[in-house]
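Asks: Next comes the sequence, and after it the predicted model I'd like to discuss.
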Amino acid sequence: MSANGGTKAIIAALAANIGIAVTKFIAFLLTGSSSMLAESIHSVADSGNQGLLLIGGRRAKREATPQHPFGYGRERYIYAFIVAIVLFSLGGLFALYEAYHKASHPEPITSWQWVPVAVLVAAIAMESFSFRTAIQESNQIRGNQSWVRFIRRAKAPELPVVLLEDFGALIGLVFALFGVGMTLITGDGLWDAAGTAMIGVLLVVIAIVLAVETKSLLLGEGAEPKDLLAITEAVTGGPEVERIIHMKTLYLGPEELMVAAKIAVPACESAEELARGINAVEARIREAVPIARVIYLEPDIYSAAAERAGTGAAAHTAVPQTEAEEKAAHPGS
């Protein structure tokens, strides 16, 4: 659902931004407003960003190869990180440069004065449609999370990126309308420069937020606490496993989770019996957390003496069963 919803939101944003970019450029050519130029470049950058997200989603679907045995799912994170860089450099820094240039040589808007206001109002309407689509698609997977938590914790990068881009675009249009409006009222081009600078600062901040969040995904994030608890209960929910000695999880892509665990198993009479038990545990994990598609389970014999001595396989800390236990085990985290 997240992939399809993300694609729908991206296409809606792309269509809106292309139309907005054209109208803004026309308004800039007619009026010479720096706010309109900054907004034009902003829309062009956003259009390119949506194209990058579509390319990333397409390339992530490639089959695994011997060189990339876990597939290409995390390529979506790479393209999302590139989007943050483009937004920062092409959108934010250009707007700040244009604001400086306009402040050094302020000029009033003397011709086609109604055009920038009409264009900005129309752009707000188009961006609102795109933003509404992104909100609707995000609500299908957001659950009861706050918007801040959804953006920070989402594993599929497309919806958070489009949400922040559309939100930034709407606020930027308001800033541009303020700068242009005050310039028309006062005849002072410094207001236009001020609106442009506000747009630049806004885009830089959004780009930094996106870069920080996508960097975390690129480095590799583990399962959410609720999924970790579900996996733990699935592993220990049958007679095949006595306890988890240690376990690690890693997102290979937005919809693919890897689970690797060393498990303590009771004594078995044959390797066939042990294999049947491990298969049963894997089936329970996939039923509890369907995105857990790559599972590696290493059987071992638990030894309390080895754990007390701090040596051997049993020396690893068992997986905390709840968030409270996890905090107790790692009070400094």
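Replies: Yep, that arrived.
Asks: Going by C-alpha atoms from here, please, whenever you check contacts or count neighbours.
Replies: Noted.
Asks: packing partners for the longest strand anywhere in the chain?
Replies: Once the chain is assigned using DSSP state E, the strand that runs over the most residues is strand 243-253. Contacting strand 243-253 under the criterion 3 or more Cα pairs under 8 Å, 6 or more residues apart in numbering; DSSP states H and E are the following elements: helix 225-236, strand 256-264.
Asks: And those: which comes nearest Ala125?
Replies: Evaluated with Cα to Cα, the helices and strands packed on strand 243-253 place strand 256-264 nearest to Ala125, the distance being 37.0 Å.
Asks: still on that earlier bit, for the longest strand of the chain, which residues meet the burial criterion?
Replies: By neighbour count on 16 or more other Cα atoms under 10 Å, the buried set for strand 243-253 is Arg243, Ile244, Ile245, His246, Met247, Thr249, Leu250, Tyr251, Leu252, Gly253.
Asks: re earlier: got the helices and strands packed on strand 243-253 as CSV, with distance to Ala103 and mean neighbour count columns?
Replies: As requested, these are exported to CSV (distance: least, Cα to Cα, whole Å; neighbours: other Cα atoms under 10 Å):
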stretch, distance to Ala103, mean neighbour count
helix 225-236, 51, 19
strand 256-264, 50, 20
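Asks: hmm, back to that, now the buried residues of strand 243-253 in JSON lines, with distance to Val86?
Replies: Conversion of the buried residues of strand 243-253 to JSON lines gives the following (distance: Cα to Cα, whole Å):
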{"residue": "Arg243", "distance to Val86": "48"}
{"residue": "Ile244", "distance to Val86": "44"}
{"residue": "Ile245", "distance to Val86": "44"}
{"residue": "His246", "distance to Val86": "41"}
{"residue": "Met247", "distance to Val86": "38"}
{"residue": "Thr249", "distance to Val86": "31"}
{"residue": "Leu250", "distance to Val86": "28"}
{"residue": "Tyr251", "distance to Val86": "25"}
{"residue": "Leu252", "distance to Val86": "25"}
{"residue": "Gly253", "distance to Val86": "22"}
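Asks: Against that first model, consider the following:
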Amino acid sequence: MAESRVVVYGAMAGNTAIAITKFIVAGITGSSSMLSEAIHSTVDTGNSVLLLVGMKRSKRKGDAEHPFGYGREIYFWSLIVAILIFGLGGGMSIYEGIQHIRHPEPLTDPKWNYIVLAAAAVFEGISFGIAIHAVFKAKGKEPFFKALHDSKDPSTFTVVAEDSAALAGLAIAAIGVFASHYFEMPVLDGAASVAIGLLLAAVAVVLIWESRGLLVGEGMDKNTARAVRDMVEEDPMVMKSGFPLTMYLGPEEVLMTLDVEFKNDMPAEQVFESVRRIESAIRARFKRVKRIYIEANPQAVRAQAERLGGSR
């Protein structure tokens, strides 16, 4: 989580400086795409603040009303961030672009646009590099995009998505400014603003989809669940194990329940020892699994096997 905070703080610092500069230059030159980029950077700055709020609130310990803690609150705030990107970032950029297309005004001095876009690309690149470094540091041998999805850390994922969109948006804005000035067609600057808005809306949809899955109770992937079941069935006291049911309570906390059929006529002491052994093995191999509930329920195991058709 500390690494995620560094990523978010880096993004917030860069976006604040960039937003102020873009607004100033947009006012001087009258560029619609530059104004869209300024709005984009402002929204990104606000989003970083919301992510920090979510990260802080998600660290609260459990209480009577929330016995499993508040870890999933970070997913709620990441959803709010995605909605803001879609509504404020995408919607306002598209609106501004349409207005500029309907009432085009020539740029006064595009030189300042190029200077600011180049400076913004440097700052965004630094922020993007910090976020990418955090993903590579945590991914191990996994492919990059799989590690990014499997991290379940919406703060890092959101910053990577935002900075990717920001760099692409800067390229679109530069093309729009150049084409508008070179061809003396101010309408192209407005078209670039619309394109930036559509880009932000697309990124927001991806973020909303990721947050939705985690908010409604997404669990560990099937391959991991199968590995847990196979490991449980390797215990000498276990006859058969059901498919583990899991749910993310936070980026680094997973709840797991498991129905197990132990050998017949086992003394209670041996059952307890087997349960402790299984829990220790699961926690040692899967660090995110913090809460494990194992029930000796052979009927549930057999019912699940029948429901799944005996497939493994």
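Replies: Perfect, I can see it now. The model shown is predicted, which means the values in this text are computed figures rather than measured ones.
Asks: got the contact list for the longest strand of the first structure?
Replies: With contact meaning Cα atoms under 8 Å, 6 or more residues apart in numbering, strand 243-253 of the first structure is reached by 70-76, 155-156, 220-223, 232, 235-236, 257-265, 302, 313-319.
Asks: Kindly calculate the angle that it makes with strand 256-264.
Replies: Angle between the axes of strand 243-253 of the first structure and strand 256-264 is 170 degrees (criterion: axes from the mean of the first three to the mean of the last three Cα atoms, to 10 degrees).
Asks: With the second structure overlaid, report how far strand 243-253 of the first structure is off on average.
Replies: Aligned to the second structure and superposed, strand 243-253 of the first structure gives a mean residue distance of 1.7 Å (mean Cα distance after the TM-score superposition for the first structure).
Asks: circling back to that earlier point, select, out of the helices and strands packed on strand 243-253 of the first structure, the one closest to Leu14 of the first structure.
Replies: strand 256-264 (27.0 Å).
Asks: So which bit of the second structure is the closest one matched to?
Replies: The alignment of strand 256-264 of the first structure onto the second structure (TM-score structural alignment) spans residues 253-261.
Asks: before we move on, what about stretch 67-76 of the first structure?
Replies: Using TM-score structural alignment, stretch 67-76 of the first structure pairs with 65-74 in the second structure.
Asks: Helices of the stretch 201-333 of the first structure, residue ranges please.
Replies: If DSSP state H, counting those that start in this stretch is used as the criterion, the helices of the stretch 201-333 of the first structure fall at 225-236, 271-288, 304-309, 323-329.
Asks: Next, the buried residues of the third one.
Replies: By that I understand helix 304-309 of the first structure. Of the residues in helix 304-309 of the first structure, Glu307 count as buried by neighbour count, 16+ other Cα under 10 Å.
Asks: State the distance from Lys155 of the first structure to Tyr77 of the first structure.
Replies: 9 Å (Cα to Cα, to the nearest Å).
Asks: Does the aligned residue in the first structure for Ser93 of the second structure lie in a helix or a strand, and which?
Replies: Counting by TM-score structural alignment, Ser93 of the second structure corresponds to Ala95 in the first structure. Here Ala95 of the first structure sits within helix 94-104, counting by DSSP states H and E.
Asks: wait, which of the helices and strands packed on strand 243-253 of the first structure is closest to Ala64 of the first structure?
Replies: strand 256-264 (12.7 Å).
Asks: Now do that closest one against helix 225-236, angle only.
Replies: 40 degrees.
Asks: Average separation of strand 256-264 of the first structure from the aligned part of the second structure, please.
Replies: Following the fit onto the second structure, the mean deviation recorded for strand 256-264 of the first structure is 0.8 Å by mean Cα distance after the TM-score superposition for the first structure.
Asks: residues touching whatever residue of the first structure lines up with Trp112 of the second structure, list them.
Replies: When the first structure is aligned by TM-score structural alignment, Trp112 of the second structure is paired with Val115. Contacts of Val115 of the first structure were listed using Cα under 8 Å, 6+ apart, and they are Ala27, Leu30, Thr31.
Asks: Check the secondary structure at Val115 of the first structure for me.
Replies: Under the three-state scheme (DSSP: H, G, I helix; E, B strand; the rest coil), Val115 of the first structure adopts helix.
Asks: ok, now the one 10 residues further on?
Replies: Judged by three-state DSSP, the three-state class of Ala125 of the first structure is helix.
Asks: Tell me how many other residues crowd it.
Replies: By other Cα atoms under 10 Å, 14 other residues sit near Ala125 of the first structure.
Asks: can you tell me which residue in the second structure aligns to it?
Replies: In the second structure, Ala125 of the first structure lands on Val122 (TM-score structural alignment).
Asks: any idea how far Asp150 of the second structure is from its match?
Replies: As defined by Cα to Cα, Val122 of the second structure lies at a distance of 29 Å from Asp150 of the second structure.
Asks: cool, Ala38 of the second structure as well?
Replies: 32 Å.
Asks: So between the two, which is more surrounded?
Replies: Ala38 (25 against 14).
Asks: Surely the more buried one is in a strand?
Replies: No: counting by three-state DSSP, one finds Ala38 of the second structure to be helix, located in no strand.
Asks: pretty sure it contacts Lys22?
Replies: Yes: using Cα atoms under 8 Å, Ala38 of the second structure is in contact with Lys22, at 5.0 Å.
Asks: and the aligned partner of Asp192 of the first structure in the second structure, how many neighbours?
Replies: Here Asp192 of the first structure is matched to Asp189 in the second structure, going by TM-score structural alignment. Neighbourhood size, Asp189 of the second structure [other Cα under 10 Å]: 31.
Asks: Remind me which helix or strand Asp189 of the second structure belongs to.
Replies: Asp189 of the second structure belongs to helix 187-215, assigned by DSSP H and E.
Asks: Which residue is the nearest non-sequential neighbour of Ile295 of the first structure?
Replies: Nearest non-adjacent residue to Ile295 of the first structure, counting by Cα to Cα, 6 or more residues apart in numbering: Val259, 4.7 Å away.
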